[in-house]
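Student: Quick one, what's the 3D model for this:
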Amino acid sequence: MGPETLAQVLRPLHERFPPGEHPDVLVGLADADDAAVYRVSDDLAVIQTLDFFPPVLDDPYLYGRIAAANALSDVYAMGGEARLCLNIAAFPEGMDPAIPAEVFRGGAAAVAEAGAVVAGGHTILDEEPKYGLSVLGVVHPDALLRAGGARPGDALLLTKPLGTGVVLTAAQQGVPGHEAALEAATASMVALNREASRLAREAGAHAVTDVTGFGLAGHASEIAAASGVRVVLEAERVLLLPDALRLAAAGAVTGGGRRNVEQLGARVRVGPGLSAPLVDLLYDPQTSGGLLVALPPRGAAALEEAGAGRTIGSVGAGPARVEIR
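Tutor: Prediction:
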C-alpha cells in the first residue's frame, strides 16, 4: 500500500485520536516514522512496532530469522534497543509442525542476538504462511531518532546494499546465475541493524529510517518531507548486492518497485543518463534493508571507516524532494 493510499485509510484513526489529546505519544499516526513511541517518564519511552510477511525463502529457519530481523529494525531506526517480542504467525491447516517450529526457531535466534526475549504470540490458520514480530523497545526520550531532523550540510549514509527485492524475484523466476546473489542477499537480510544504529547514534545522527517496502527513493523522500530538506542521492555510489544490477537488467524487477515509481511521482526527480536497471534498484522494495542515516560528514566518515556503510548522498536546503544524480 502506497503512502497516499495509506494516509487515506488511516484518516478515521487520526480523527479518533487527535495528537493534541495524547501528549505522551511522541511518535504516532501523524508521523511518517518507523514505529510508535510512548513516553512513560522523563527518562524512559517505549517503542512499539509490528511487522510480518509471507515467506521470502524456502528455508523456514532463514525465513523466520529474516522476518524477525526486519521487525527488529524498526526499533533500531528509532535509536532504541529491543526488549520484548511476541510472535505473529499464520500457517495452513495440516502443515508439518516441524516447519512452523523452524520458523519460530529462526525468529528466536534473531531475537536472542538482539538481546531481547520472545514471551508469547498468536498464530492463526491461513492458506499462505506468514510470520513476524511485535517488538517492544526502549529509548531515552531525548535520544529518540526520527525521519525528521536532517539538516542542510548533512551526509547521507546507507548501511546495507540494495537489491533484495530484485534478487528474490530472480530466484523465484529461476534467472540463470542468481545463486551467488541470493546467498549475499540472505546474509544481508539476516544481519541486524543493531550495531549500525549504535554507531549512528555515537556519530551524531540527525535523522534515521530503515529502507524497506518503499525502496531507497521512497524512504529518502520520507526524510526529505519530514525534515523539510532536499535530499540528493548519488546513484553510482549506492551499495548494491552482487549481480543485482545484472539481474535487474534481465527483467527481475518487482511489482512493488513499479508501484513505488508511480506513487512517489514528482517527489523524486531522476536525472538524465542513469541506466534503467540502476534506477529500478533505487525504487526496489527491500526486505530487512539497511539504515539510511543523515549525519554530519565527519560522522559519516567514521561509520565508513568502521565498515558500517557508505556515503551515498547529501542533504541541502530547498524544496522537500529527492534528486537522483
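Student: all contacts plus neighbour counts: C-alpha atoms, from now on.
Tutor: OK.
Student: Would you map the helices across the chain?
Tutor: Ranges of helices in the chain, per DSSP state H, are 3-16, 60-77, 98-113, 164-173, 179-190, 194-202, 215-227, 244-249, 255-264, 276-283, 297-305.
Student: Second chain to compare with the first, below:
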Amino acid sequence: MNEENMFCKGGGCTAKLGPGILAAVLEKLPKYADSNLLVGFDSSDDAAVYQLTEDLAVVQTLDFFPPMVEDPYIFGQIAATNALSDIYAMGGEVKTALNIVCFPEKMDLNILGKIMQGGSEKVKEAGGVLAGGHSIADSDVKYGLSVMGTIHPDKIYKNNGCQEGDKLILTKPLGVGIVCTAQRVGESSKEAMGSAIKSMTTLNKYAAQIIKKYRVHGCTDVTGFSFLGHLTEMLEGDFGAEIDSLQVPYIKEAVHYANEFFITAAGQRNRNHVGDRVAFINVPYAMEEILFDPQTSGGLLVSMHPDDAACALKEIEALGLPCGIVGTVTKTNKKIIVR
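Tutor: Purely as a prediction, here's the structure:
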C-alpha cells in the first residue's frame, strides 16, 4: 500500500486559493444582467440560484480538492459531504450530482474505486442521484462533485441576510484543519482524528432540516475561509458581531495542537485577509487560530431570530456533534468582537 502512504499530502479546503486572491479576480469579471439569476458570484454566496418558474429555482454548486486523510473511501465521503453542503447552506434539496475526478494513470484503480464508492454513498444519503461525471489524468488525486438542487425562490438562505440582534448558531465543531495538520506529521491522537472525520462526514442535511422550522435570516457553511472569514462575508460590512469564544464548539485537542503550531498556511491567509475586521479581547492564541482555521466540510453558520435560537439549538444538539449559540449580530459596531 505504498501508494496509499503517499495519498494524503495535505488537502481538503486548505487547498483553496486565498480569499484575497480570489476576490481580486472575481471583481474583474463582468456581471451579466439576468433577472432569473437570483444568486450569483457577486455576493460570495455558497451556490448559484436560477429561477425557472414562479415556485421553482435550481441551486448549482461544485467543489473538489486533494485528499486530507489517508483512507480513500473516507476521503470520498468527506469530499462529497463537503460539496453537497452548499445546497443545504442555501436552503435547498439535493437532486443530482456529477463526479469530478483527477487521478494519476499509474496509481492503483482500486483506490479510485474506493473514493467514488465513498462519494456515491453520501449522494445517496443526501437523497440525490449520482448521474455521471468527468475525469482527467493528473499528477495528483483530486475528487469532488458538481451538485444540482432545487428550492422555492422565496425560501433561499442567502449568506448576507443578517439582521441586528440575530443569534449566530454554529452546527459543527471547529479545528478540523489543525487536527488534520497534526495527523500528517504523526502527532494527532486517534480520538482527535476520529472526531474530525465524524464531523467532516456528517451531512449538513440534518441541521438544515431543523433550521427550516425557524426564522433564519442568513446562512452559510464554514469551509476554507474559516469561521471568521465566512462570518465576515455574512456581515458584508453592514453589520458587526459579538462572539463569545467560550461558546464556540471545537475539537478539544485542537487547542493543544494550535499551541504546538500545527497550523496551516491557509489559516494565516485567512488571518491576513479579515484580521483588520476582528478585535480579540482576552482570547488565547490557540482560540484565535481555531477561529481562523480552514475547515473541510464544516458546519452551518446560521443567523437566526433571537427568540428561536435556543429551541433550534436544542434540536441540533440531538444530532450528536458539538454546536453552540456563538454570538450576536450588531449594528452600531461593525467590527467582529471576540471575547
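Student: so who does the residue mapped onto residue 128 of structure 1 from structure 2 touch?
Tutor: Mapped onto structure 2 by TM-score structural alignment, residue 128 of structure 1 lines up with residue 140. Contact analysis of residue 140 of structure 2 by CA atoms under 8 Å, 6 or more residues apart in numbering lists 66, 102-104.
Student: and if you look at residue 63 of structure 2?
Tutor: Applying CA under 8 Å, 6+ apart, the residues near residue 63 of structure 2 are 79, 82-83, 144-146.
Student: Now it. Nearest residue, chain neighbours left out?
Tutor: Residue nearest to residue 63 of structure 2 in three dimensions, not counting chain neighbours: residue 83, with 5.0 Å by CA to CA, 6 or more residues apart in numbering.
Student: Could you do residue 252 of structure 2 as well?
Tutor: residue 192 (7.7 Å).
Student: and the one you found, what pairs with it in structure 1?
Tutor: Match for residue 192 of structure 2 (TM-score structural alignment): residue 181.
Student: what's the answer for residue 66 of structure 2, then?
Tutor: Match for residue 66 of structure 2 (TM-score structural alignment): residue 54.
Student: Go ahead and confirm that match touches residue 126.
Tutor: No. Contact criterion CA atoms under 8 Å: residue 54 of structure 1 and residue 126 do not qualify, at 10.9 Å.
Student: Out of the contacts of residue 140 of structure 2, which end up buried?
Tutor: Buried members of those, scored by 16 or more other CA atoms under 10 Å, are 66, 102-103.
Student: Out of the residues you listed, which sit inside strands?
Tutor: Of these, the ones assigned to strands by DSSP state E are 102-103.
Student: returning to that earlier point: residue contacts, the match of residue 192 of structure 2?
Tutor: 167, 241-244.
Student: Now do it against residue 167 of structure 1, distance only.
Tutor: Using CA to CA, to the nearest Å, one gets 6 Å for the distance from residue 181 of structure 1 to residue 167 of structure 1.
Student: what sits in contact with each of these two?
Tutor: With CA under 8 Å, 6+ apart, residue 181 of structure 1 and residue 167 have common neighbours residue 244.
Student: Would you mind giving the residues in structure 1 matched to stretch 151-163 of structure 2?
Tutor: Mapping stretch 151-163 of structure 2 onto structure 1 (TM-score structural alignment) gives residues 139-151.
Student: Would you mind pulling the contact partners of the matching stretch?
Tutor: Contacts for stretch 139-151 of structure 1 (CA under 8 Å, 6+ apart): 32-34, 39, 42-47, 77-81, 205-209, 222-229, 294-295, 315-316.
Student: Pull out the buried members of these.
Tutor: 32-34, 39, 45-47, 77-81, 205-209, 222-229, 294-295, 315-316.
Student: Now, the residues you listed that are in strands?
Tutor: Those of these lying in strands (DSSP E): 39, 45-47, 81, 207-209, 294-295, 315-316.
Student: Dump the residues you listed to TSV, plus distance to residue 262 of structure 1.
Tutor: Shown next, in TSV, are those (distance: CA to CA, whole Å):
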residue	distance to residue 262 of structure 1
39	37
45	37
46	35
47	31
81	35
207	26
208	24
209	21
294	26
295	29
315	24
316	25
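Student: Just the closest of those to residue 177 of structure 1, please.
Tutor: residue 209 (32.1 Å; CA to CA).
Student: Structure 2: which residue goes with that closest one?
Tutor: Aligned counterpart of residue 209 of structure 1 in structure 2: residue 220 (TM-score structural alignment).
Student: So that match is in contact with residue 302, correct?
Tutor: Yes. Under the criterion of CA under 8 Å, residue 220 of structure 2 makes contact with residue 302 at 6.7 Å.
Student: residue closest to the middle of structure 2?
Tutor: residue 223 (2.9 Å; CA atoms, centre = their mean).
Student: what would the helices of structure 1 look like in JSON lines with distance to residue 25 of structure 1?
Tutor: Shown next, in JSON lines, are these (distance: least, CA to CA, whole Å):
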{"stretch": "helix 3-16", "distance to residue 25 of structure 1": "13"}
{"stretch": "helix 60-77", "distance to residue 25 of structure 1": "16"}
{"stretch": "helix 98-113", "distance to residue 25 of structure 1": "26"}
{"stretch": "helix 164-173", "distance to residue 25 of structure 1": "33"}
{"stretch": "helix 179-190", "distance to residue 25 of structure 1": "31"}
{"stretch": "helix 194-202", "distance to residue 25 of structure 1": "22"}
{"stretch": "helix 215-227", "distance to residue 25 of structure 1": "17"}
{"stretch": "helix 244-249", "distance to residue 25 of structure 1": "40"}
{"stretch": "helix 255-264", "distance to residue 25 of structure 1": "28"}
{"stretch": "helix 276-283", "distance to residue 25 of structure 1": "31"}
{"stretch": "helix 297-305", "distance to residue 25 of structure 1": "30"}
